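Peer 1: sequence-free structure coming up:
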């Protein structure tokens, strides 16, 4: 008689026992929340098979709709350099004032399906494809400057709580707050999302942010850490929760299309924050943590250029639906930072597009780097539409004049510190910036924020409510108690949980 090994059981926060998480081959997982990295700050290690398995499976959970950012709108236009920044980067499209680069931008909601409302409370995707002379550069950002999590291993779980319950197929507020109340790093993002910034009136009336930290490298091989910011020229306009609930579900999509159709333009001023690399180790917040911002008082905005959208797509499916963005699309002079979430997205986004559009998605017109010929040894695959390399050599190295690598474009080395392991970021400070943000809100904004959160939390189990309120309490006492009063929970109960 065969005997099966039983998985080790561990205790959950509610005291319940559960099985140890395993890979698809049955091996136990040492951590489901921390990517395997070189040192506490990263970068990520390719040997983290569980992350690859988990994120690759997640990338394929929806066919053919995007797993996230399913509903969107887009437009073509150009980016123009207005200020000298070549001292920071050798990127060709930023080399001189007046230089224009064609772009395509896709806006989107994150959690909803293709038929969902443009005004669900949700971050808005703000993805830009720059068709530069050195290849395509993708800036895959959002309308808010931070994100929910900082470790990509938690990304599939986070998105699952924004989607539908696997049994009822209904949105599940209990799952949403259960995850967040067990992930204190989400507090800053929640404070932004449940303000009226979480329901922008149009895509034209919201800012854009790169969210992650990137590295600029100049011609002298000097490097700087930077963050991207796009400030709308149309001004911020938002809906209240009640207004959003009754708005035209396609209103943001309609506004962008009709505005451009009538001859209008959607415009943003583009800025960067610049941090000398040596200051990354001493800054009071971890500069690679996407749940945090760099304070403007520490690193002021530096103007770079302007982004202008002035042409609608001729065919929505061809240009908007088939548009494929990935943070892996970098150009010389712009490199990835050790940001763990960015490291995970570099793999995940391209992998998702291979699943959704096929291995040759980069050959589709909207994705093709038409300013730069594609030269490599990749062949065949579904939907190969460019001649498949013809009769040219399909291997390297070769003796027949095939393309070769260019050592001059080698990435700048990253100094590694510490041992490999599954670790948290140092300098977490999960509540400080959420508290600072709450303090600058007006009284009207505080009322809207706390009312929005309380309304969303009403159907949630009390234990989860109290746990979440303990996070808000650590950010700002008034913040938590306003929500608690609406929910009928006392300060004594919050303190008892925290003790």
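Peer 2: All right, it came through fine. Quick caveat, the model's predicted, so the values are computed rather than measured. Numbering: from 1, shown residues only.

Peer 1: contacts, neighbours, all on C-alpha from now
Peer 2: Fine.

Peer 1: Quick check: the closest residue to residue 143 other than its chain neighbours vs residue 324, distance?
Peer 2: In space, and not counting its chain neighbours, residue 143 is closest to residue 208: 4.4 Å by CA to CA, 6 or more residues apart in numbering. Distance, residue 208 to residue 324, using CA to CA, to the nearest Å: 18 Å.

Peer 1: ok, back up a step: tell me who's in contact with the residue nearest to residue 143.
Peer 2: Contacts for residue 208 were tallied using CA atoms under 8 Å, 6 or more residues apart in numbering; they are 126, 141, 142, 143, 144, 145, 229, 230, 231, 232.

Peer 1: got the contact list for the residue nearest to the fifth one when sequence neighbours are not counted?
Peer 2: Going back to what we said before, that points to residue 144. Distance criterion CA to CA, 6+ apart; nearest residue to residue 144, sequence neighbours excluded, is residue 209 at 6.3 Å. Residues in contact with residue 209 (CA under 8 Å, 6+ apart) are 126, 141, 142, 143, 144, 145, 227, 228, 229, 230.

Peer 1: that older thread, closest to residue 300 among the contacts of residue 208?
Peer 2: Nearest to residue 300, judged by CA to CA, of the contacts of residue 208 is residue 229 at 11.1 Å.

Peer 1: Tell me if that closest one really is in a strand.
Peer 2: Yes - looking at residue 229 with DSSP: H, G, I helix; E, B strand; the rest coil, it is inside a strand.

Peer 1: and it, how many neighbours does it have?
Peer 2: Residues within reach of residue 229, counting by other CA atoms under 10 Å, total 25.

Peer 1: repeat for residue 388
Peer 2: 15.

Peer 1: Return the distance of it relative to residue 374.
Peer 2: In terms of CA to CA, residue 388 sits 11 Å off from residue 374.

Peer 1: Distance check, the closest residue to residue 102 other than its chain neighbours against residue 203.
Peer 2: In this structure, residue 102 finds its nearest non-sequential neighbour in residue 78, 4.3 Å apart by CA to CA, 6+ apart. Residue 78 sits at a distance of 17 Å from residue 203 (criterion: CA to CA).

Peer 1: got it, and residue 467?
Peer 2: Counting by CA to CA - residue 467 and residue 203 are separated by 34 Å.

Peer 1: Got another one to weigh against that:
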């Protein structure tokens, strides 16, 4: 049976010859009038969109979220409205610091981004596999990421920059301790938890709000990878995690996570022992126990990696009614930065791509821009307010009012205890886990060029727990500074 599909240009015209370019005679130079050749070459030159500045290497899958607990008293979000309700979703897992071709099994946090295609629009929960982060104010984010990238002179990763920044940013200690622990290298993407990390606000039908934190608990169990095996796989099988996720779903072994939340009454934010909006801190589960919300299942692989995984765009600013932002300074910066990165990387109309397009109807007055591939609003009215029955706002979708007070200025968080929670985490570890933690830190810090940076960081470890700092100092052949 012959193939009846005809080869065409991007504008649908049939291609007469796809093997030979047009030339001036058999040996003559190529003609610029060969528009099919020019189109092929020009498109090929543009096949790679700029990779993400962070989270460049990733894997993704489709699935669904099913509500298992009625939490309508806390949020009016429609996709969480009743037990048994299912919402389609897409998840992208990623490493943070490496480039698009980097290895999966490096020691790095993992991005854990979930796009819920709800009937009220897309809701993106853009977190990590850790409940905290290295910094707590978005103004420090470009500097932090610069330390994770390549040195501008050598074009090599620079441990001196990494530890110099961390040692001068003590709020990073909690996340550094997690990163350098066994959980710094998950065995697979299926065997790790996910977190919203930030504090968010839930609002119910009566306009009453609560603060909330998200926890995705893997049903596969936590499994981590030995550093030696991770290094071996990084060289021999750099796409190990990507392949594992694809094969598991392809074979019907669908990974799943239970979603839980911690709920804090609005008024308790002012009196809690930690600032609840500081993303370098966790809320004690003894103070705010986990409450089950639902179950996430990944059951379908992408058909095309570029179209679905690479072009997927997530923003923590993509909210739906019933879910709002908090004063978390890191979150506040991300509300702008993520969508702005997508406008640069994919284009102003990135939300029209099939992987990003909401299932809900979209009506607005945005027009034009690169890659506008729908009817661009047609002949409909293109401004608001108008007298021609164009889309109108819904006051019920407004953000709930919240109190703002004080003088404008540059402020730090109220609490500067960066050591208690890191020390508590260290003391929760077994002796073997502490040994591996210290060994991982020592190996990572050995290349640091300046001894003063090592000593500064050792002080932080020691303040978290004297044994913690002493172990690292001993491994580096140093002594704990006297002025800790």
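Peer 2: Here it is on my side, so go on. From a predicted model like this one, the values you see are computed outputs, not experimental measurements.

Peer 1: hmm, which two among the contacts of residue 209 of the first structure are most spread apart?
Peer 2: Greatest spacing in the contacts of residue 209 of the first structure, by CA to CA: 126 and 227 (14.6 Å).

Peer 1: quick one, which of the two is more surrounded?
Peer 2: Between residue 126 of the first structure and residue 227, counting by other CA under 10 Å, residue 126 is the more crowded of the two (26 against 23).

Peer 1: Looks to me like the more buried one is in a strand.
Peer 2: Yes - looking at residue 126 of the first structure with three-state DSSP, it is inside a strand.

Peer 1: Could you find the counterpart of it in the second structure?
Peer 2: The alignment partner of residue 126 of the first structure in the second structure, by TM-score structural alignment, is residue 112.

Peer 1: Can you show me the helices along the stretch 51-200 of the first structure?
Peer 2: 155-162, 173-181, 187-193 (DSSP state H, counting those that start in this stretch).

Peer 1: give the contact list for the match of residue 126 of the first structure.
Peer 2: So residue 112 of the second structure contacts 91, 92, 93, 94, 126, 127, 128, 129, 194, 195 (CA under 8 Å, 6+ apart).

Peer 1: higher neighbour count, residue 78 and residue 203 of the first structure?
Peer 2: The neighbour comparison of residue 78 of the first structure against residue 203 (other CA under 10 Å) goes to residue 203, with 27 against 21.

Peer 1: Show me what that one lines up with in the second structure.
Peer 2: Checking TM-score structural alignment: residue 203 of the first structure goes with residue 189.

Peer 1: could you say which helix or strand contains its match?
Peer 2: Here residue 189 of the second structure sits in a region with no helix or strand, counting by DSSP states H and E.

Peer 1: Burial check on residue 262 of the second structure, number of neighbours?
Peer 2: 20.

Peer 1: That one falls within a strand, correct?
Peer 2: Yes - using three-state DSSP, the assignment for residue 262 of the second structure is a strand.

Peer 1: what about the equivalent of it over in the first structure, distance to residue 226 of the first structure?
Peer 2: Aligned against the first structure by TM-score structural alignment, residue 262 of the second structure finds its counterpart in residue 273. In this view, residue 273 of the first structure and residue 226 of the first structure are 5 Å apart by CA to CA.

Peer 1: Would you confirm that residue 189 of the second structure contacts residue 239?
Peer 2: No - applying CA atoms under 8 Å as the test, residue 189 of the second structure and residue 239 come out as separate, 11.6 Å apart.

Peer 1: where do the contact lists of the two overlap?
Peer 2: Contacts common to residue 189 of the second structure and residue 239, judged by CA under 8 Å, 6+ apart, are absent.

Peer 1: any idea how far residue 324 of the second structure is from residue 96 of the second structure?
Peer 2: The gap separating residue 96 of the second structure from residue 324 of the second structure is 25 Å, by CA to CA.

Peer 1: For the two, indicate the residue with more neighbours.
Peer 2: residue 96 (22 against 19).

Peer 1: corresponding residue for the more buried one in the first structure?
Peer 2: In the first structure, residue 96 of the second structure lands on residue 110 (TM-score structural alignment).

Peer 1: next one: the longest helix anywhere in the second structure to chain centre, how far?
Peer 2: When the second structure is parsed with DSSP state H, its longest helix is helix 329-345. In terms of CA atoms, centre = their mean, to the nearest Å, the centre of helix 329-345 of the second structure is found 11 Å from the chain centre.

Peer 1: What of stretch 44-63 of the second structure?
Peer 2: With CA atoms, centre = their mean as the basis, stretch 44-63 of the second structure stands 13 Å off its chain's centre.

Peer 1: residues making contact with that stretch?
Peer 2: In contact with stretch 44-63 of the second structure (CA under 8 Å, 6+ apart) are residues 88-102, 104, 111, 145, 242, 245, 296-302, 308-310, 341, 345-346.

Peer 1: on that earlier part again, isn't the match of residue 96 of the second structure up against residue 121?
Peer 2: No - taking contacts as CA under 8 Å, residue 110 of the first structure lies outside contact range of residue 121: 9.5 Å.

Peer 1: how near is the aligned partner of residue 231 of the first structure in the second structure to residue 253 of the second structure?
Peer 2: Using TM-score structural alignment, the partner of residue 231 of the first structure in the second structure is residue 217. Note on residue 217 of the second structure: its distance to residue 253 of the second structure, by CA to CA, is 17 Å.

Peer 1: Would you mind listing the residues in contact with residue 161 of the first structure?
Peer 2: Residues near residue 161 of the first structure by CA under 8 Å, 6+ apart: 172, 175, 176, 179.

Peer 1: at 6 Å what do you get?
Peer 2: 175, 176 (CA atoms under 6 Å, 6 or more residues apart in numbering).

Peer 1: And it? What does it align with in the second structure?
Peer 2: Match for residue 161 of the first structure (TM-score structural alignment): residue 147.

Peer 1: What of residue 245 of the first structure?
Peer 2: Checking TM-score structural alignment: residue 245 of the first structure goes with residue 231.

Peer 1: Pull the contacting residues for the aligned residue in the first structure for residue 320 of the second structure.
Peer 2: Aligning on TM-score structural alignment places residue 320 of the second structure opposite residue 331 in the first structure. Residue 331 of the first structure is in contact with residue 137, counting by CA under 6 Å, 6+ apart.

Peer 1: at 10 Å instead, please
Peer 2: By CA atoms under 10 Å, 6 or more residues apart in numbering, residue 331 of the first structure lies in contact with 90, 91, 92, 93, 132, 133, 134, 135, 136, 137, 138, 409.

Peer 1: Among those, which are located in strands?
Peer 2: Judged by DSSP state E, the subset of those located in strands is 132, 135, 136, 137, 138.
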